[in-house]
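Enquirer: this one's structure only:
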């Protein structure tokens, strides 16, 4: 079984499946976001991972990405400097860097009242940071890593890949996985989706390090709630089989192009309803299974 972690910056697979002459082609992998997409709606998976249709981010998604980036930078400071004032001061320079990397994000604030709207948007981001400090004191923590890119291959050959918001390791070796959510604490479907993501990370760390994480912790910054969960080895073994089954279902759908829609109340948030047969639309012609590198998650995927 080939296990290992990777760093960011590895070249993506060519959408056609052909290797570029001067870059390494990464193997297709399963990420928590794309696995969750397929579970929710196979057609959504196809639109995002195979067709790679563009999606316009919402202001809330971009704000979540900003807050995640600020918290990552906050933990790069010495302990004593990790204050709420320092976090607030990081907001605007971090936004400038993110907007430079993704200029289209600035287009979200191009209307005549954008100055006032942007000020309100920053104010909402400040409230999320205030909520974080009400949940925990970063001056008491020394994470092993923030925004950790992890990758492991299961014995079945399925490659898992993802990013962990924060990894805490105690002197005793116990592992805690922490994920920041910038929306309100979800119920029913939302909470199950969030815990699916956390169990995914737990399986990856278990296979990489041989240790079952002691705690999976979700911090909901919108309403100041925290959810903690302790998995066990038997549960993670079952979840690992679930991930293998999802990947096999993806490969079967990829060979035939049979990615069926699965209508639900989540359809109201889908960017591709006009192309969905469930809403009278027609998907683009299936391009064929290109062995896409669907494991790479964007910052928007991770911000939630």
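Expert: All right, it came through fine. All of these numbers come straight from a predicted model, not from anything done at the bench. Residues are numbered from 1 along each chain as shown.
Enquirer: can we go C-alpha only for contacts and neighbour counts from here?
Expert: OK.
Enquirer: got a list of contacts for whichever helix in the chain runs longest?
Expert: Of all the elements of type helix in the chain, the one with the most residues (DSSP state H) is helix 233-256. Identification of contacts with helix 233-256 by Cα atoms under 8 Å, 6 or more residues apart in numbering yields 30, 35, 38-39, 156, 158, 199-200, 202-203, 212, 259, 288-289.
Enquirer: Name the next helix or strand downstream of that helix, please.
Expert: As assigned by DSSP states H and E, the chain's next helix or strand after helix 233-256 is helix 299-303.
Enquirer: okay, now the one to match up with it:
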């Protein structure tokens, strides 16, 4: 079994060099897409159809970035006032991206939106004091190859390691605490990270912690080896199904109430649409996630 930890920068091409051609991988977001609807997986991972991020999704990305920057500071500086000061410049940099140019037409609603991001930051500080913590890493990109050959890849919001070696995986959620479906999706993501870390370090994380900043609630979960072994078989089965669809292009739609939130109804047969011609299995990596994917 091969395991590797890489930084985000190592996964990108250096200036003037060609982008690395990385083998296909399975990420938590893409695995969740395929479970929800194979055609959605195809639209996102194969066709790469554009999606317009909404204010809530972008707000999550901004808050995640603020918390990452906060932990890069000396412990004494990790106070609410510092985090709030980081918000405006973080947003100013992010909104230069072309896909966000029309998020707030002529600034309409932007002030209230920033105020809601400030509230999420306050929600974070109500849950813990970052001055008392020294994470091993924030926004950590990890990879692990399973014995079956499936390459897993994901980003961890924060990794805490105790002096005794016990591991805690922390994930910030900027939406409301979920109902049953949302909670299952969140735990799927956290088990994914736990499995990768177990393969990478030989230690099952002691705790998986979900922090819901809006509701100011934390959910903690303790996985074990037997559970992660079963979860590994689940990921193997998902990837085998992805590969079968990849060979034929037969990514079938799965209609559900989640379709109400899909950007791609115009291309979906369930809503009278026609998918683009199947372009074949993509290169480079169809498992890659963007910061917008990782916020919730």
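Expert: Looks like it arrived, so ask away. Nothing here was measured: the structure is a model prediction, and the numbers come from that model.
Enquirer: TM between them?
Expert: Between these two chains, after superposing, the TM-score reads 0.96 (TM-score structural alignment, normalised by the length of the second structure); 292 aligned residues with a Cα RMSD of 1.3 Å.
Enquirer: Restricted to buried residues, select the contacts of helix 233-256 of the first structure in PyMOL.
Expert: Typed into PyMOL, the line below selects the buried ones among the contacts of helix 233-256 of the first structure, using 16 or more other Cα atoms under 10 Å:
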select buried, resi 30+35+38+39+158+199+200+202+203+212+259+289
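Enquirer: Mind putting the contacts of helix 233-256 of the first structure into CSV with distance to residue 108 of the first structure and secondary structure?
Expert: Shown next, in CSV, are the contacts of helix 233-256 of the first structure (distance: Cα to Cα, whole Å; DSSP: H, G, I helix; E, B strand; the rest coil):
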residue, distance to residue 108 of the first structure, secondary structure
30, 30, strand
35, 29, helix
38, 29, helix
39, 30, helix
156, 43, coil
158, 38, coil
199, 34, helix
200, 32, helix
202, 35, helix
203, 37, helix
212, 42, coil
259, 32, coil
288, 34, coil
289, 34, coil
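Enquirer: quick one: what's aligned to residue 203 of the first structure in the second structure?
Expert: Aligning on TM-score structural alignment places residue 203 of the first structure opposite residue 195 in the second structure.
Enquirer: residues in the second structure aligned with the longest helix of the first structure?
Expert: With TM-score structural alignment as the criterion, helix 233-256 of the first structure aligns to 225-248.
Enquirer: check the fit of the matching stretch onto the first structure and give the mean distance.
Expert: In the superposition with the first structure, the average deviation recorded for stretch 225-248 of the second structure is 0.5 Å (mean Cα distance after the TM-score superposition for the first structure).
Enquirer: Show me what counts as buried in that stretch.
Expert: 228, 231-232, 235-236, 238-239, 242, 245-246.
Enquirer: Can you list the residue ranges for strands in the stretch 1-150 of the second structure?
Expert: Here the stretch 1-150 of the second structure has its strands, by DSSP state E, counting those that start in this stretch, at 3-6, 137-145.
Enquirer: tell me the most buried of those strands?
Expert: Per-stretch averages of neighbours, counted by mean count of other Cα atoms under 10 Å, single out strand 137-145 among the strands of the stretch 1-150 of the second structure, with a mean of 19.
Enquirer: For it, name the packing helices and strands.
Expert: strand 3-6, helix 55-71, strand 151-161, helix 180-201 (3 or more Cα pairs under 8 Å, 6 or more residues apart in numbering; DSSP states H and E).
Enquirer: Let's have these in JSON lines, adding distance to residue 295 of the second structure.
Expert: Formatted as JSON lines, these follow (distance: least, Cα to Cα, whole Å):
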{"stretch": "strand 3-6", "distance to residue 295 of the second structure": "20"}
{"stretch": "helix 55-71", "distance to residue 295 of the second structure": "5"}
{"stretch": "strand 151-161", "distance to residue 295 of the second structure": "9"}
{"stretch": "helix 180-201", "distance to residue 295 of the second structure": "11"}
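Enquirer: so which of the ones you listed comes closest to residue 170 of the second structure?
Expert: Put simply, out of those the one that sits nearest residue 170 of the second structure is strand 151-161, at 5.1 Å, with distance taken as Cα to Cα.
Enquirer: Which part of the first structure matches the closest one?
Expert: Counting by TM-score structural alignment, strand 151-161 of the second structure corresponds to 159-169 in the first structure.
Enquirer: Tally up the residues packed near the equivalent of residue 136 of the first structure over in the second structure, please.
Expert: Under the alignment by TM-score structural alignment, residue 136 of the first structure pairs with residue 128 in the second structure. Neighbour count of residue 128 of the second structure, defined by other Cα atoms under 10 Å: 12.
Enquirer: Residue 128 of the second structure: what's it in contact with?
Expert: Residue 128 of the second structure makes no contacts at all, as judged by Cα under 8 Å, 6+ apart.
Enquirer: mind listing what's buried in stretch 87-97 of the first structure?
Expert: Neighbour-count burial for stretch 87-97 of the first structure, counted by 16+ other Cα under 10 Å, picks out 87-88, 90-91, 94-95.
Enquirer: Great, nothing more from me.
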